[in-house]
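**Student:** Return atomic coordinates for the entry below.
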Amino acid sequence: MTTFDLDALLRDDAPSAESAELLRTIEQIGIVQVVNHGVPGELIADFHRRIGRVLDLPRAEKATLASPTGHPYRGWRQWPDDFGRLELERFSIGQFDNAGDARAAGVPERYAEVFAHGNVWPSQEPGLREVAFAYQEALHGLALRVFGLYARLLGVPASTFPIGDPQYTTFVINNYPTWTYDDDPADKLLLLEHADNSVLTVLHQEGDYAGLQAQRPDGSWGPVPIVPGALQIFTGSLFARWTNGRLSPGRHRVAAGGTVTRRSSAVFVYPSLDTVVEPIPAFVGEDGPEFEPYDVGGEALRAVEDYLTVFGRPEQVAAWRQGRPYVAAVNES
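**Tutor:** Predicted coordinates:
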C-alpha cells in the first residue's frame, strides 16, 4: 500500500502523479495511509499512553468503566466469540459529555437525545478527558482537510457536499488481544469485514503485525502496514453515496496475530445530524441515482436499537432495557 505525503498533496502545486494515484486509490480501494498529516505526534503518543494505561487495568477494574446505563457506545466493553474467547475490547467516547453540551454546541434539540447517555471517564486516569477531546478534535480537523482534498481531486468545490455544521463524530479505541488458542491466527478475524458508514474515518494503529487488511478491487485482501507516524483515512459509505458510487467505501477487517496487544483509535466523521445524504447531481448519470437518501440524525437516534436487534445477546438487550451496565462473560480458560 502506497504511503502518501499529505502535506505535499494539500499544496496548490501538489505533484500531479501522486494526486492521480491518490484519486485512483480512493476510487478503487477507499483506504489510504498518510504521513506529514499535521496531527502532532506528541498528542497521538500522549493519548495512546493514557488510554493504554486504562486498557491495561485488571479486567475487574475495567468492568466498572462500562456504561452505567448499558449503552454499547459509551465507556468500556468487551466481546467474546461464540466459544467465549475474547476477540476485542473497546472504549467508546461520545462527541459531547451530555445532551446539554450538545445543545450548547449547536446540535438541534430533536437530536440532543443522541448524547443523553454520558461518557465514562476513568478516575484512574484523571487527565484522559482533556487529552481525548484534543485528540478527537485534531483527527476531526484532519478529516475536514482531506475532505477538501478529495473534492478537489473529484473536480468540484468542497461546498458541493452539504456536510453541515456542527459535524457529528464518534470515537472508539480498539484493543485486540494476542491469539493464544490453537486456531491459526491467520484464519481468525477479530473484526469482521465491513465499510464504515461515515463520510471519512481517521485511524491510528499500533502493534507488531499488520492485522488491518484492506479489500482490493478484485476482492482479495492486502495488509495495511504499520508505518511510524502514519494515519489511515477510510472513505465511508456516505461519501460513496454522495458521489453515486464513484468513490469506493473502504472495506476492511482485522486478523489475529502478533506477540503484543494490537490497539487502534478511530474518529468517524459524519455530516451534521440534520443532513440527508443522497447522490449529488454532478455525479448522477443518465441511469439516475444508485443510492437511496440516508437520514444521518434519524439513523443516529436508532443506532443502539438497530445494533442490538442485529448483534445484541439476550442478556445485553435486557441490561439496556433495564438501564444497567452490561459486561459480556469471557471464558478465561
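**Student:** use CA for all of it now, contacts and neighbours both
**Tutor:** Will do.
**Student:** So which residues of the stretch 101-250 of the chain form strands?
**Tutor:** Remark: strands assigned in the stretch 101-250 of the chain by DSSP state E, counting those that start in this stretch are 168-176, 189-195, 200-206, 212-215, 221-223, 231-235.
**Student:** got a list of contacts for the fourth one?
**Tutor:** Just to be clear, that refers to strand 212-215. 29, 31, 221-225, 250-255 (Cα atoms under 8 Å, 6 or more residues apart in numbering).
**Student:** if we can go back for a sec, out of the strands of the stretch 101-250 of the chain, flag the one nearest L139.
**Tutor:** strand 200-206 (6.3 Å; Cα to Cα).
**Student:** Other residues contacting the closest one?
**Tutor:** With Cα under 8 Å, 6+ apart as the test, strand 200-206 has contacts from 139-140, 142-143, 147, 226, 230-236, 239, 262-270.
**Student:** Next, the angle from it to strand 231-235.
**Tutor:** The directions of strand 200-206 and strand 231-235 differ by 150 degrees, with axes from the mean of the first three to the mean of the last three Cα atoms, to 10 degrees as the criterion.
**Student:** right, and L149 touches A8 too?
**Tutor:** No. Contact status for L149 versus A8: not in contact, 11.2 Å apart, counting by Cα atoms under 8 Å.
**Student:** Neighbour count: these two, which is higher?
**Tutor:** Using other Cα atoms under 10 Å as the criterion, L149 and A8 rank with L149 on top: 20 against 16.
**Student:** Quickly note the distance from the residue lying closest to that one once chain neighbours are set aside to Q28.
**Tutor:** On the basis of Cα to Cα, 6 or more residues apart in numbering, the spatially nearest residue to L149 that is not a chain neighbour turns out to be L10, at 6.4 Å. For L10, the distance to Q28 equals 21 Å [Cα to Cα, to the nearest Å].
**Student:** Second input sequence below; structure requested for side-by-side comparison:
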Amino acid sequence: MTTGPAPDAPGSLALVDIGPLLDGSDVPGVARQIDAACRSLGFFRVTGHGIDPALLGNLDRLAREFFDLPDDVKQRYAMARAGSAWRGWFPVRGELTSGVPDRKEGLYVGLEHPADHPRVLAGTPLHGANLFPPGGLGPAVLAWLDALRPVADAILRAVAVGLGLPPGWFAEHLTGDPTVLFRVFHYPALADNADAAEWGVGEHTDYGILTLLAQDDLGGLQVRTPAGTWIEVPAEPGVLVCNIGDMLDRLTEGRYRSTPHRVRNVSGRGRLSFPYFFDPSWDAEVTPLPLAGSPPAEDAGRRWDGASVHAWTGRYGDYLSAKVAKVFPDLFASVTPGPSPRRPG
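**Tutor:** Here you go, the predicted structure:
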C-alpha cells in the first residue's frame, strides 16, 4: 500500500492540501492553486480533506466481496431491475464508451429518492431508490457519500473565489439541489493474451461540475495533457483525485478544461475505483459566466469525439440523460418510453 502522496513532478497532477480551505485559514491561497490546476490540466490531487481512512477501507472490502460473487448472484441487483432509476449492477463489457464495451463491471448509485418524490413519480431517469445487496455495502456507500459532500462544497467555494465570484455562488446558482451520482467500478486483471486495444474505460470526459475519485493502490488511470500526451495518475489510497466536467468547461467558456481520461488495469490484480460526481441541479441551465478577458479559442482536437460543450443549450438533466443513454442504449430503450432525448454535442 502507498503510505503517502507522491511529490509533484513535471507533467504530474498538482497536489492541493485543502485543509486551510476547510478550516478557513487560507481560502485565497487554496483557491489560487485550484484555479491554476483547472486552467492547465483540469485534474489535481487532494489531501487534507479530513475523511476517515476507515470509511474507504470498509467500502473497498465490502465492494470486493460483492464483485467476487458469481454473476448469476449479482444479476439479482442488475440495473434493469431498478427501472428508470438506472441504479444497480452491470457486468463486464455491459457499459459502452464511444460505442465500445468497457472492460469493467460496476454498481451505479445515486441519492436516495423516496417513492413520492415528484421526479420518481414522473419516471425521470436517474431518480429513485438504490439497488443494494443485503449487508453492509449499501450503508458503506451512503456513509462515503455523506463524507464527500462537504469536500465537494468546499472545493466549489474555492473554484468560485478563483473565478472572482462570491464563495457561495455555486450553491446559490447551480448546486443547491445537486445531481449526485456515484459508481463503484471493478476492473478485472488483464490476461496475458488480452487485446492490447481493450480499455477498462475508453477516452472520455465527465459530464457535470466536479468528480472526486478515490482509488486503490493499483493505478491505471491516465490523463491526456494539452500537448496530447498521456500521463499516469498516482495510485494513492487516501488521496482524492479531482477533475472538472463538461459543465464547468462550458460555464467558463473553456478557461477550465474538461480533460479526457481513460483507464487500463495492467496490475495483474482486480482494481477498484470510486468516482463521485457532483453535478448541477437537474433543471439547471448552465450558461457561460461573464468572466473578465477573452476565453481561449476552442480546440476541437482536444476532445476525442470532436464535440463542443459550448454549442449545447438546455437543462443539465437532459444533457446527462442523453449521455447515459449512449452508455447503456439497450437499458435506456427498455425503461424509457418515447423517443430518445436530444443528444448533446
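**Student:** Just the TM-score for the two chains, thanks.
**Tutor:** The TM-score (TM-score structural alignment, normalised by the length of the first structure) is 0.79; 306 aligned residues with a Cα RMSD of 3.3 Å.
**Student:** Can you lay out the strands of the stretch 101-250 of the first structure as JSON lines showing mean neighbour count?
**Tutor:** Below are the strands of the stretch 101-250 of the first structure laid out as JSON lines (neighbours: other Cα atoms under 10 Å):
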{"stretch": "strand 168-176", "mean neighbour count": "22"}
{"stretch": "strand 189-195", "mean neighbour count": "16"}
{"stretch": "strand 200-206", "mean neighbour count": "23"}
{"stretch": "strand 212-215", "mean neighbour count": "22"}
{"stretch": "strand 221-223", "mean neighbour count": "16"}
{"stretch": "strand 231-235", "mean neighbour count": "24"}
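**Student:** Pull up the aligned stretch in the second structure for stretch 141-150 of the first structure.
**Tutor:** Under TM-score structural alignment, stretch 141-150 of the first structure corresponds to residues 150-159 of the second structure.
**Student:** Am I right that F91 of the first structure is in a strand?
**Tutor:** Yes. With the criterion set as DSSP: H, G, I helix; E, B strand; the rest coil, the secondary structure at F91 of the first structure is a strand.
**Student:** what's the neighbour count on it?
**Tutor:** Neighbour count for F91 of the first structure, taken as other Cα under 10 Å: 24.
**Student:** got it, and R257 of the second structure?
**Tutor:** Around R257 of the second structure sit 26 other residues, with neighbours defined as other Cα under 10 Å.
**Student:** who's in contact with the counterpart of it in the first structure?
**Tutor:** With TM-score structural alignment as the criterion, the equivalent of R257 of the second structure in the first structure is S248. Residues in contact with S248 of the first structure (Cα under 8 Å, 6+ apart) are I26, E27, Q28, I29, G30, T235, S237, A240.
**Student:** Would you mark the buried spots in stretch 167-178 of the second structure?
**Tutor:** With burial defined by 16 or more other Cα atoms under 10 Å, the residues of stretch 167-178 of the second structure counted as buried are P167, G168, W169, F170, A171, L174, T175, P178.
**Student:** Figure out how far stretch 168-187 of the second structure is from the centre of its chain.
**Tutor:** Distance of stretch 168-187 of the second structure from its chain centroid, counting by Cα atoms, centre = their mean, to the nearest Å, is 9 Å.
**Student:** How about stretch 213-224 of the first structure?
**Tutor:** Taking the mean of its C-alpha atoms, stretch 213-224 of the first structure sits 18 Å from the chain's own mean (Cα atoms, centre = their mean).
**Student:** in the second structure, which spans are helices?
**Tutor:** For the second structure, helices defined by DSSP state H occupy the ranges 19-22, 27-40, 53-67, 71-74, 118-121, 137-162, 169-173, 246-251, 316-327, 329-335.
**Student:** Show me the one of those that comes nearest K104 of the second structure.
**Tutor:** helix 53-67 (10.7 Å).
**Student:** could you say what helices and strands that closest one packs with?
**Tutor:** Contacts defined by 3 or more Cα pairs under 8 Å, 6 or more residues apart in numbering; DSSP states H and E place helix 53-67 of the second structure against helix 137-162.
**Student:** Repeat the analysis, applying 10 Å as the threshold.
**Tutor:** In terms of contacts (3 or more Cα pairs under 10 Å, 6 or more residues apart in numbering; DSSP states H and E), helix 53-67 of the second structure is packed against helix 71-74, strand 105-110, helix 137-162, strand 178-187, strand 210-215, strand 271-281.
**Student:** Any idea which of those gets closest to L62 of the second structure?
**Tutor:** Within these, the stretch nearest L62 of the second structure is helix 137-162; the backing value is 5.5 Å (Cα to Cα).
**Student:** After superposing, tell me the mean distance of the closest one to the first structure.
**Tutor:** For helix 137-162 of the second structure, the mean distance from the matching residues in the first structure following superposition reads 1.5 Å, by mean Cα distance after the TM-score superposition for the first structure.
**Student:** E299 of the first structure -> the second structure?
**Tutor:** Residue pairing (TM-score structural alignment): E299 of the first structure is matched to Y319 of the second structure.
**Student:** ok, its match touching S281?
**Tutor:** No. Judged on Cα atoms under 10 Å, Y319 of the second structure makes no contact with S281 at a distance of 11.8 Å.
**Student:** Just give me the neighbour total for the residue lying closest to R32 of the second structure once chain neighbours are set aside.
**Tutor:** Using Cα to Cα, 6+ apart and skipping residues adjacent in sequence, the residue nearest R32 of the second structure is G162, 5.9 Å away. When counting by other Cα under 10 Å, one arrives at 22 neighbours for G162 of the second structure.
**Student:** can you pull the contacts of G162 of the second structure?
**Tutor:** G162 of the second structure makes contacts with V27, P28, G29, V30, A31, R32, Q33, I34, D35, A36, C38, L156, as judged by Cα atoms under 10 Å, 6 or more residues apart in numbering.
**Student:** Count the residues that sit near the closest residue to F283 of the first structure other than its chain neighbours.
**Tutor:** Beyond its immediate neighbours in the sequence, the residue positioned closest to F283 of the first structure (Cα to Cα, 6+ apart) is T243, lying 5.5 Å away. When neighbours are defined as other Cα under 10 Å, T243 of the first structure has 23 of them.
**Student:** T243 of the first structure and V156 of the first structure, how far apart?
**Tutor:** 11 Å.
**Student:** which neighbours do those two share?
**Tutor:** Counting by Cα under 10 Å, 6+ apart, the shared contacts of T243 of the first structure and V156 are A282.
**Student:** buried sites along the match of stretch 141-150 of the first structure?
**Tutor:** Residues of stretch 150-159 of the second structure classed as buried under the neighbour-count rule (16+ other Cα under 10 Å) are V151, A152, D153, A154, I155, L156, R157, A158, V159.
**Student:** ok, back up a step: quick one, which of the helices of the second structure is nearest to D192 of the second structure?
**Tutor:** Using Cα to Cα as the criterion, the shortest distance between D192 of the second structure and those is 21.6 Å, found for helix 53-67.
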